[in-house]
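In: Okay, structure incoming, though there's no sequence with it:
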């Protein structure tokens, strides 16, 4: 265990920066408790068992206090320093768990990973140790695989592949809409002139053939090896405007068993989650499309937001629009996408609620024309997006997405 702790210290790029706990930001009691826990983590003296137990209680008290602060008011109004301290406390809890353990067991590693993931999900990267939690989680996942504690008896090797014709006959042909144009790996100049500048959606083929993800991620066991014991947010329910919709945290392994592979459970969706900043190993399997370098406002352009969408057949993103340009890359599986121009917004009946005004009330696949009569004036476009294909969705274009089978997609949002 001492060797493990010494290795972990190598991930700390600035140990002094961890000690900058200011009373004016935290209450005096929480600040002092956090300092005590920090000293304990980096004190090499032998500690008796009573002190060990007390340190777990102490760090949990700080985490509980910070968690309450995170959940007071709107998320956007949470002070950044609270999120920084939550990340620090989550890291210290991991070190305390390891320091108190007699050996590096499956239970110990899983408890550490849960603490680190909570710090990543709810906290914010530390200013001078920005990759501390993600690197430590990556290290512990390697340890858990070295211990050979993976469940080898349950394997799901390959996603079932169906013929494109099956989807065309059963889905796309029955939808009354214009087909989105398709291009075979267009040049940057041609894409910019023909689609990006005029803001027209297009399906892009042959642009992902060199991505490792297109072959690696089909094997669910690969995902379990990389991320099986990592905690991720899951949407439960048909879609986010459904009254029974909810969110919960679970490990990737739990999600895959309960929702992804099971036909007898509620629909669960790992949706719009920045999985690749949390689990950086997976980011190595994808590439940012070159088209994302284009901008309508280069002075305010920025790196793309990259999100993961993993789920079983039947997951739905209701008709909505996004504040940025989007390239939706389909790793595997088929999705049916319905689109409408921003010009048709008055015919789509956006929700009046401020939080949902980017989401339409009408379901384009089953429109209630008595309730939403103007919908008949909207011009519908459709796209059947298959493995290895991308769809460019311009900013403010409305889109409705349905998974026709188990699928994994990656979205790139950019200005």
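Out: All right, it came through fine. As the structure is a prediction and not an experimental result, all values here were calculated from the model. Numbers count the residues shown, from 1 in each chain.

In: Please make it C-alpha for all contacts and neighbour counts, starting now.
Out: Fine.

In: Show me what the strand or helix carrying residue 133 packs onto, helices and strands only.
Out: Taking DSSP states H and E as the criterion, residue 133 maps to helix 132-146. Applying 3 or more CA pairs under 8 Å, 6 or more residues apart in numbering; DSSP states H and E, one finds that helix 132-146 contacts helix 106-122, helix 220-227, helix 280-283.

In: Quick one: those helices as CSV, columns for distance to residue 396 too.
Out: Putting the helices and strands packed on helix 132-146 into CSV (distance: least, CA to CA, whole Å) gives the following:
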stretch, distance to residue 396
helix 106-122, 28
helix 220-227, 33
helix 280-283, 27
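
In: by how many degrees do the helix holding residue 133 and helix 106-122 diverge?
Out: Helix 132-146 and helix 106-122 are oriented at 150 degrees to each other (axes from the mean of the first three to the mean of the last three CA atoms, to 10 degrees).

In: next SSE after helix 132-146?
Out: Under the assignment DSSP H and E, the closest C-terminal helix or strand after helix 132-146 is helix 164-170.

In: If you count neighbours, what's buried in the helix or strand that residue 16 is a member of?
Out: Using DSSP H and E, residue 16 maps to helix 15-18. For helix 15-18, a neighbour-count test (16 or more other CA atoms under 10 Å) marks residue 18 as buried.

In: Beyond that helix, next helix or strand please.
Out: Note on helix 15-18: by DSSP H and E, the next helix or strand toward the C-terminus is helix 28-41.

In: how about that next one: buried residues?
Out: Those would be 30, 31, 32, 33, 34, 35, 37, 38, 40, 41, for helix 28-41 by 16+ other CA under 10 Å.

In: Just put the residues you listed in TSV and tack on distance to residue 281.
Out: Below are the buried residues of helix 28-41 laid out as TSV (distance: CA to CA, whole Å):
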residue	distance to residue 281
30	34
31	34
32	36
33	34
34	31
35	32
37	30
38	28
40	31
41	27
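
In: what's near enough to touch residue 377?
Out: Residues in contact with residue 377 (CA atoms under 8 Å, 6 or more residues apart in numbering) are 344, 347.

In: Please read the previous query as pertaining to residue 93.
Out: With CA under 8 Å, 6+ apart, residue 93 has these contacts: 56, 59, 60, 112, 115.

In: which of those residues count as buried?
Out: By neighbour count, with 16+ other CA under 10 Å, those hold 56, 59, 112, 115 as buried.

In: May I ask you to confirm that the third one is in contact with residue 96?
Out: Meaning residue 112. No. Applying CA atoms under 8 Å, one finds residue 112 not in contact with residue 96, separated by 9.2 Å.

In: want to compare, so here's the second one:
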């Protein structure tokens, strides 16, 4: 275990390739993360997928954009902050700093030809073939610490440049200042440079870290928290497989059918006061659980 920006994090194991049996027995069943360096080597995407190519084949598509503004009552769950033509957005990524990101966008559905550039890995997970999502970010842009609503097993492939992934298993939630009725930690925590005097519970959290390069794949088990830091402009694709543990399936169902609708209703009824209340409770409950002053 080493320290990354003052946080305890273990380097995620790496393999060049792995058999289906070894992957299931040693990583999926025990729910341990893994980087597979050459899983995409036989894909056309390995040679083709860069920002110029994406601009060429998707440039006329209008895409939803998110920035790093904190949650507010103004926006619903996963509602974009802006929209832009893809060719304009990629020009922005390549030429100047920007906090605008593409998050959970089904560009592959919008541009079916992209689906010819990759195949679903035969690695023992049954991937949901209607849900490959793409994510884009500019140099030094960051994705706040969160976990996914469906508690899926995720295979996360990175292209064009480098990206740092800091992840935590669900067992570490009690240290991460989880916001109630949400899938995020406090958004005012900078996990690239955390203030451990202000957020002391983070000192107890034990996570994992990996720096992904072009074509590498990160396996994130069910319900893992993840914080993404684009070291350069680039993009990633995630493939998802439904959770295998019954308790995680139950949590996914609650998140999808109850939690997000309740949160949107309370935002509508109480406005910013609801957001502020949740942030306050994230701090208070975390410190109560860890016997820290608040």
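Out: It's in. Since the structure is predicted, the reported quantities are computational estimates derived from the model, not experimental observations.

In: which residues of the second structure does the helix holding residue 16 of the first structure align to?
Out: Using TM-score structural alignment, helix 15-18 of the first structure corresponds to no residues of the second structure.

In: now that helix, how far from the chain's geometric center?
Out: Here helix 15-18 of the first structure is found 29 Å from its chain centre; the criterion is CA atoms, centre = their mean, to the nearest Å.

In: Point out the other helices and strands that that helix packs with.
Out: Applying 3+ CA pairs under 8 Å, 6+ apart, one finds that helix 15-18 of the first structure contacts no other helix or strand.

In: Pull the contacting residues for the most centrally placed residue in the first structure.
Out: Nearest to the geometric centre of the first structure sits residue 273, at 1.8 Å (CA atoms, centre = their mean). When contacts are counted by CA under 8 Å, 6+ apart, residue 273 of the first structure touches 233, 307, 308, 309.

In: so how many other residues sit close to the first one?
Out: Read it as residue 233 of the first structure. Neighbour count of residue 233 of the first structure, defined by other CA atoms under 10 Å: 19.

In: what secondary structure does residue 411 of the first structure sit in?
Out: strand (DSSP: H, G, I helix; E, B strand; the rest coil).

In: Counterpart of it over in the second structure?
Out: In the second structure, the residue matched to residue 411 of the first structure (TM-score structural alignment) is residue 238.

In: for its match, what are its contacts?
Out: Contact analysis of residue 238 of the second structure by CA under 8 Å, 6+ apart lists 132, 133, 134, 154, 155, 156, 157.

In: would you turn the contacts of residue 93 of the first structure into CSV with distance to residue 370 of the first structure?
Out: Below are the contacts of residue 93 of the first structure laid out as CSV (distance: CA to CA, whole Å):
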residue, distance to residue 370 of the first structure
56, 60
59, 58
60, 55
112, 55
115, 51
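
In: doesn't residue 287 of the second structure fall inside a strand?
Out: No. Assessed with three-state DSSP, residue 287 of the second structure is helix; it does not lie in a strand.

In: Distance check, it against residue 174 of the second structure.
Out: 9 Å (CA to CA, to the nearest Å).

In: Same question for residue 27 of the second structure.
Out: In terms of CA to CA, residue 27 of the second structure sits 23 Å off from residue 174 of the second structure.

In: With neighbour numbers in mind, choose between those two.
Out: Legend: neighbour count by other CA under 10 Å for residue 27 of the second structure and residue 174, higher for residue 174 (19 against 16).

In: all strands for the stretch 51-200 of the second structure, in order.
Out: Remark: strands assigned in the stretch 51-200 of the second structure by DSSP state E, counting those that start in this stretch are 62-65, 82-85, 102-105, 133-137, 142-146, 153-159, 163-168.

In: Quick one: closest of the ones you listed to residue 113 of the second structure.
Out: strand 133-137 (14.3 Å; CA to CA).

In: Measure the mean distance from that closest one to the first structure post-superposition.
Out: Strand 133-137 of the second structure, aligned to the first structure and superposed, deviates on average by 1.4 Å (mean CA distance after the TM-score superposition for the first structure).

In: can you name the residues of the first structure that that strand overlays?
Out: The alignment of strand 133-137 of the second structure onto the first structure (TM-score structural alignment) covers residues 307-311.

In: if we can go back for a sec, now distance to residue 231 of the second structure and neighbour count too, for the contacts of residue 238 of the second structure, in JSON lines please.
Out: Output for those, formatted as JSON lines (distance: CA to CA, whole Å; neighbours: other CA atoms under 10 Å):
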{"residue": "132", "distance to residue 231 of the second structure": "23", "neighbour count": "20"}
{"residue": "133", "distance to residue 231 of the second structure": "20", "neighbour count": "19"}
{"residue": "134", "distance to residue 231 of the second structure": "17", "neighbour count": "20"}
{"residue": "154", "distance to residue 231 of the second structure": "21", "neighbour count": "25"}
{"residue": "155", "distance to residue 231 of the second structure": "20", "neighbour count": "22"}
{"residue": "156", "distance to residue 231 of the second structure": "16", "neighbour count": "21"}
{"residue": "157", "distance to residue 231 of the second structure": "15", "neighbour count": "24"}
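
In: which one of these is nearest residue 228 of the second structure?
Out: Comparing these against residue 228 of the second structure with CA to CA picks out residue 156 as the nearest, at 11.3 Å.

In: what residue of the first structure matches up with that closest one?
Out: Aligned partner of residue 156 of the second structure by TM-score structural alignment: residue 328.

In: Just give the closest residue to that match, not the sequence neighbours.
Out: In this structure, residue 328 of the first structure finds its nearest non-sequential neighbour in residue 411, 4.4 Å apart by CA to CA, 6 or more residues apart in numbering.

In: So that neighbour versus residue 54 of the first structure, what's the distance?
Out: Here residue 411 of the first structure is placed at a distance of 45 Å from residue 54 of the first structure (CA to CA).

In: Residue 64 of the first structure now?
Out: For residue 64 of the first structure relative to residue 54 of the first structure (CA to CA), the value is 15 Å.

In: OK, contacts around the closest residue in space to residue 92 of the second structure that isn't next to it in sequence?
Out: The shortest distance from residue 92 of the second structure to any non-neighbouring residue, by CA to CA, 6+ apart, is to residue 98 (7.2 Å). By CA under 8 Å, 6+ apart, residue 98 of the second structure lies in contact with 92, 138, 139, 141.
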